[in-house]
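>>> Model the following, please.
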Amino acid sequence: MAEDRENAIISEVHKKISDAFDVFDHERNKTVDVREIGTIIRSLGCFPTEGELQEFITEIEEEEATGYIRFERFLPTMTKLLMERKFRPIPEDLLLQAFEVLDQEKKGHLGTEELTKYMTQDGEPFTQEEMEEMLSAAADPDKNVIFYKDFVSMLTVDDK
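Next up is the predicted model:
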């Protein structure tokens, strides 16, 4: 019985991976552009750092890098990641704490320039394009600030 359940889970995981991969398989030849791998992984609920993403790509790339990733190499590695629940999103309370640390005056919001400074200078810095994308989703258009409690709830999913 347990084996049947596990096979059903693996089958479901394979279908999820296949469906996500197919969205970016524009030629319908079971390959995707290597630059799409991060988007595919994130669409499956995994959020690796840039370093982890590069390691993943290196693991599944052909010996001679072609710029494309084949489904048959992507599937087993991605299945393992999903089954082991790797690269899970940061829990909402930790994300909220991170914003609260940046909001030293405890205003409940951060200015767009202030957040841009933090996000582009430390750790794994955001690119200008990533920053613009984030601000378009996060910033209150009237006040030009990020009410981070609202933003954090947009970013997180209930993973039950």
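>>> From here on, just use CA atoms for contacts and neighbour counts.
OK.
>>> From one end of stretch 25-45 to the other, what's the distance?
Start-to-end span of stretch 25-45 (C-alpha to C-alpha, to the nearest Å) is 19 Å.
>>> let's see this one next to it:
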Amino acid sequence: MAESSHNDLSEIHKKIKAAFEVFDYQANNTVDVREIDTIIYSLGCFPTQADIHCFIGQVEEDHTGYIHLDRFLPAMSKVLLENKFPPISEDVLLQAFEVLDKENKGYLEPEELTKYMTQEGEPFSQEEMDEMLTAHTDPEKNCIFCKDFIDKLNLEPDK
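Prediction:
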């Protein structure tokens, strides 16, 4: 049993390092604090903005605006092992998308999604919206298909 949990932790560390390295532009095991939410989301975690700020408070290097892998790795490992910020269920995501898709088209246009995401609830910044639209907009049809969007957000394998 102990061997299995060691392997699990090893896999979690690999996953976290891989996600972190994408944003480690200087290759010095450090990322800009503004990238942390994207890294956390990419690991299949969906914290609130308050959760993110609290997490950053634990791992930021003395208010420098940077986070070092040495501090991020154990804190993020704990989050994943304790399933602190679980993904939203596919059913809930689908219901939310259907509410936004008032005409029942099965897709949203980038402008529609931007309006909802920047003006409702915990608003996304323009930078966050640009990243989301780049990742989720169908380049040929210039729209965000409900099914594709949910599949990309639902990083957890089917159980």
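>>> how about the residue nearest the centre of the second structure, secondary structure?
In the second structure, the residue lying closest to the centroid (C-alpha atoms, centre = their mean) is residue 41, at 1.2 Å. With DSSP: H, G, I helix; E, B strand; the rest coil as the basis, residue 41 of the second structure sits in helix.
>>> Alignment lookup: it to the first structure.
By TM-score structural alignment, residue 41 of the second structure lines up with residue 42 in the first structure.
>>> So for its match, what's the nearest residue that isn't a sequence neighbour?
Counting by C-alpha to C-alpha, 6 or more residues apart in numbering, residue 42 of the first structure lies nearest to residue 48, which is 8.0 Å off, once chain neighbours are set aside.
>>> what number of residues lie near that neighbour?
When counting by other C-alpha atoms under 10 Å, one arrives at 18 neighbours for residue 48 of the first structure.
>>> try residue 145 of the second structure
Based on other C-alpha under 10 Å, the number of other residues close to residue 145 of the second structure is 18.
>>> burial measure for the alignment partner in the first structure of residue 123 of the second structure, as a count.
In the first structure, the residue matched to residue 123 of the second structure (TM-score structural alignment) is residue 125. Residues near residue 125 of the first structure, counting by other C-alpha under 10 Å, number 14.
>>> Could you look up the SS state of residue 125 of the first structure?
Assignment for residue 125 of the first structure (three-state DSSP): coil.
>>> quick one, what contacts it?
The contact partners of residue 125 of the first structure, taken as C-alpha atoms under 8 Å, 6 or more residues apart in numbering, are residue 119.
>>> Do a quick rundown of the helices in the second structure.
Along the second structure, counting by DSSP state H, helices occupy 2-22, 36-42, 49-59, 69-81, 90-100, 110-119, 126-136, 146-153.
>>> Now do the residue nearest to residue 42 of the first structure against residue 101 of the first structure, distance only.
As judged by C-alpha to C-alpha, residue 48 of the first structure and residue 101 of the first structure stand 23 Å apart.
>>> Same question for residue 69 of the first structure.
For residue 69 of the first structure relative to residue 101 of the first structure (C-alpha to C-alpha), the value is 40 Å.
>>> Comparing the two, which shows the higher neighbour count?
Per other C-alpha under 10 Å, whichever of residue 69 of the first structure and residue 101 has more neighbours is residue 69, with 22 against 10.
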